[in-house]
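Colleague: Requesting a structural model of the entry that follows:
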Amino acid sequence: MTGPTRTGDHRAMPVPDGVEGERIDSAMARMFGLSRTRAAELIADGNVTVDGGAAAKSDRLEAGSWLEVTLPPPPEPPAARAEPVPGLSVVHEDADIVVVDKPAAVVAHPTVGWTGPTVLQGLLASGVELATSGAAERQGIVHRLDANTTGLMVLAKSEAAYSVLKRAFKERVVDKVYHALVQGHPDPLRGTVDAPIDRHPAGDGRWAVVAGGRPSVTHYDTVEAFRAASLLEIKLETGRTHQIRVHMSALRHPCVGDHLYGADPALAERLGVRRQWLHAVRLGFEHPTLGRRVEFESPYPRDLEAALELLREE
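Modeller: Take a look at the predicted model:
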């Protein structure tokens, strides 16, 4: 039996007032979260019309004109394959869940363009059977960590656990606690960032605080202050892509080593940090079948601990 066929996404709408007078490639980038290069490719391939006529990327849009865009289907993500992942450790396993401590340079599941190791690869290689609900390449995945964010992840082994955990994350009843080393000293030392997040208008893979984005709430508290940086404990209400990194950058206190979001490379070099200093240190939730609260903790990886030791010696 073959799987479902992926079809393109056809969109038709009047040109909004907010992009009147803009070049069509620039306007499409803003409207659909594309890069200008990708928008220009769609136009060149004949996938864009204005008032029924073929468009050129340099055309200027008029409000009220009828814009039609066909977005080709995204490429299929690669299937997960069993392959040992060095550094991936199992913190807890029972019939319904498995909790892992994820190392750096590992993503949760296979994605288009990623050729490195994944959590799923490592678990499959160790013989762990995961729930099959959802997309095949994301079996058992109920939440994710960025590739270079280390720490705790829970995955579902049973279908019942998958359903319960997905709902728990959606309803924000999971305690997700991170430690982050950020540049400078946040003022106030304890606070909440409530700012919507969406794709960065540049279309370059970053996310940003954007009006009209998805609601995103981050609570932080200073644990330890150093001369050039602060160690924060961070609790998430929501779980947006890059949420902590985006919110800390918006406060002008990016995670040390997070060059994508404006961190100082000189400080990272001095501390020997080659990725964002961000670690999922605690994870707590109601066990999906046992009905009792469980909580797990993860120590700092050696590279993050070494950076703190250097700061304490200053």
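
Colleague: Every contact and neighbour count from this point should use C-alpha atoms.
Modeller: OK.

Colleague: Which of the helices or strands spans the residue nearest the centre of the chain?
Modeller: The centroid of the chain falls nearest to Thr241 when counting by C-alpha atoms, centre = their mean (2.7 Å). In the assignment (DSSP states H and E), Thr241 maps to no helix and no strand.

Colleague: Please give the structure of this sequence too, so both can be compared:
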Amino acid sequence: MNNQEVFEFYVEQEDVGTRIDVYLAENMEDLTRSALKKIIDDGNVTIGGKNIKSNYKLRVKDFIQVTVPEAVSVEILPEDIPLDILYEDEHLIVVNKPKGMVVHPAPGHYTGTLVNALLYHCGDELSGINGEKRPGIVHRIDKDTTGVLMIAKTNMAHQSLAAQLAEHSITRKYYAVVFNGFQEDDGTVDQPIGRNPLDRKKMAITQKHSRHAVTHYKVVERMKNFTLIEAQLETGRTHQIRVHMTFIGHPLLGDLVYGPKKQPFKVEGQVLHAKVLGFVHPATGEYMEFEADLPESFQKVLERLQNS
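Modeller: Modelled structure (predicted):
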């Protein structure tokens, strides 16, 4: 267990009374419930240094330590999972990722990921720069975020696309439903994002160990108590739109991590869709842009809000 990871959480007032297994499932998205149960049952979750059971109810200022054992080497296998392919050639592939699909394998998620599907579809035609667990993966979107994602087949394509991401030249437009109305029609959030010092599974606006982050937003449609916005990323930090919109008082509908704990409409996960992705083709030098229609789940939420 040389490379075991330790995660630490401080319990806030709003989480008092929540079962520890439920709390950890919300705050450790990369782990499945079964993986978390095993970690708890094996005595790898402590509060104040004492082992606790999965039905323990949190108290204010509880200090939780979760030790995740080093992952056993797992072979990532191809799986025949349908892909919604928007474009493909010998250099790259562009897909429309569905809701609930994890992009690449991680502890507790070694099957059913986009990488498993890509290995089946592309065989060994995926770039190896990010290692065997993340072949071809240049960027990622969260499990519950839907929409356009580009994957590199060759190392040359990977390096080119990664360089474009680094210099912020890639077009990335997202649609999101957020709480509350806006007085303005558009705006920009320019606030640095880093790990939340009290909870390293969450991101936060912070000056310490943070990175420059800029999100441009504009109102697409105003509805009662909610707004449909388009958010364009200038930078691409983890959870950037979710953190920035919460910071200005407009958390995403369905976002249990950064938004209210009680959510209307029983939506599962944040209502966020990567709608447009544009980049310069690594081989041809041509600018290409792809758009993914709003998924059915997103459209249903919109219809309910428009009719309310």
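
Colleague: coming back round to it: dump the residue contacts of the residue nearest to the centre of the first structure.
Modeller: Contacts for Thr241 of the first structure (C-alpha atoms under 8 Å, 6 or more residues apart in numbering) come out as 146, 207.

Colleague: The second structure: which residue goes with that one?
Modeller: Superposed on the second structure with TM-score structural alignment, Thr241 of the first structure falls opposite Thr238.

Colleague: Thr118 of the first structure too?
Modeller: Under TM-score structural alignment, Thr118 of the first structure pairs with Thr113 in the second structure.

Colleague: Does the closest residue to His239 of the second structure other than its chain neighbours lie in a helix or a strand, and which?
Modeller: In this structure, His239 of the second structure finds its nearest non-sequential neighbour in Met203, 6.9 Å apart by C-alpha to C-alpha, 6 or more residues apart in numbering. Following DSSP H and E, one finds Met203 of the second structure within strand 199-205.

Colleague: Check Asn116 of the second structure too.
Modeller: Asn116 of the second structure belongs to helix 114-122 when assigned by DSSP H and E.

Colleague: And for Ala105 of the first structure?
Modeller: Using DSSP H and E, no element contains Ala105 of the first structure; it sits outside every helix and strand.

Colleague: quick one: stretch 169-186 of the first structure aligns where in the second structure?
Modeller: Mapped onto the second structure using TM-score structural alignment, stretch 169-186 of the first structure spans residues 165-182.

Colleague: Need the three-state assignment for the nearest residue to Tyr120 of the second structure once chain neighbours are set aside.
Modeller: Of all residues not flanking Tyr120 of the second structure in the chain, Pro78 sits nearest, at 4.4 Å (C-alpha to C-alpha, 6+ apart). Under DSSP: H, G, I helix; E, B strand; the rest coil, Pro78 of the second structure falls in the coil class.

Colleague: centre of the chain versus the strand holding Met203 of the second structure, how much separation?
Modeller: Offset of strand 199-205 of the second structure from its chain centre (C-alpha atoms, centre = their mean, to the nearest Å): 13 Å.

Colleague: So which bits of that strand are buried?
Modeller: By 16 or more other C-alpha atoms under 10 Å, the buried positions in strand 199-205 of the second structure come out as 200-205.

Colleague: cool, stretch 191-200 of the second structure as well?
Modeller: For stretch 191-200 of the second structure, by 16+ other C-alpha under 10 Å, it's 191-197, 200.

Colleague: Could you single out the nearest of the residues you listed to Ser34 of the second structure?
Modeller: Arg200 (21.4 Å; C-alpha to C-alpha).

Colleague: residue contacts, that closest one?
Modeller: Arg200 of the second structure touches 7-9, counting by C-alpha under 8 Å, 6+ apart.

Colleague: Span of the match of stretch 169-186 of the first structure from start to end?
Modeller: Across its full length, stretch 165-182 of the second structure reaches 30 Å between end residues, using C-alpha to C-alpha, to the nearest Å.

Colleague: Stretch 162-171 of the second structure too?
Modeller: OK, stretch 162-171 of the second structure end separation, C-alpha to C-alpha: 13 Å.

Colleague: who's in contact with that stretch?
Modeller: With C-alpha under 8 Å, 6+ apart as the criterion, stretch 162-171 of the second structure contacts 138, 232-236, 276-280.

Colleague: buried ones in the match of stretch 169-186 of the first structure?
Modeller: Neighbour-count burial for stretch 165-182 of the second structure [16+ other C-alpha under 10 Å]: 165, 170-179, 181-182.

Colleague: Repeat that for stretch 251-264 of the first structure.
Modeller: In stretch 251-264 of the first structure, counting by 16+ other C-alpha under 10 Å, buried: 252-258, 260-263.

Colleague: Relative to the first structure, what is the average displacement of the helix holding Asn116 of the second structure?
Modeller: Mean deviation of helix 114-122 of the second structure relative to the first structure after superposition (mean C-alpha distance after the TM-score superposition for the first structure): 1.5 Å.

Colleague: So which other helices or strands are in contact with the helix or strand following that helix?
Modeller: Going down the chain from helix 114-122 of the second structure, the next helix or strand is strand 146-152, by DSSP H and E. With contacts defined as 3 or more C-alpha pairs under 8 Å, 6 or more residues apart in numbering; DSSP states H and E, the packing partners of strand 146-152 of the second structure are strand 92-97, helix 155-166, strand 272-280.
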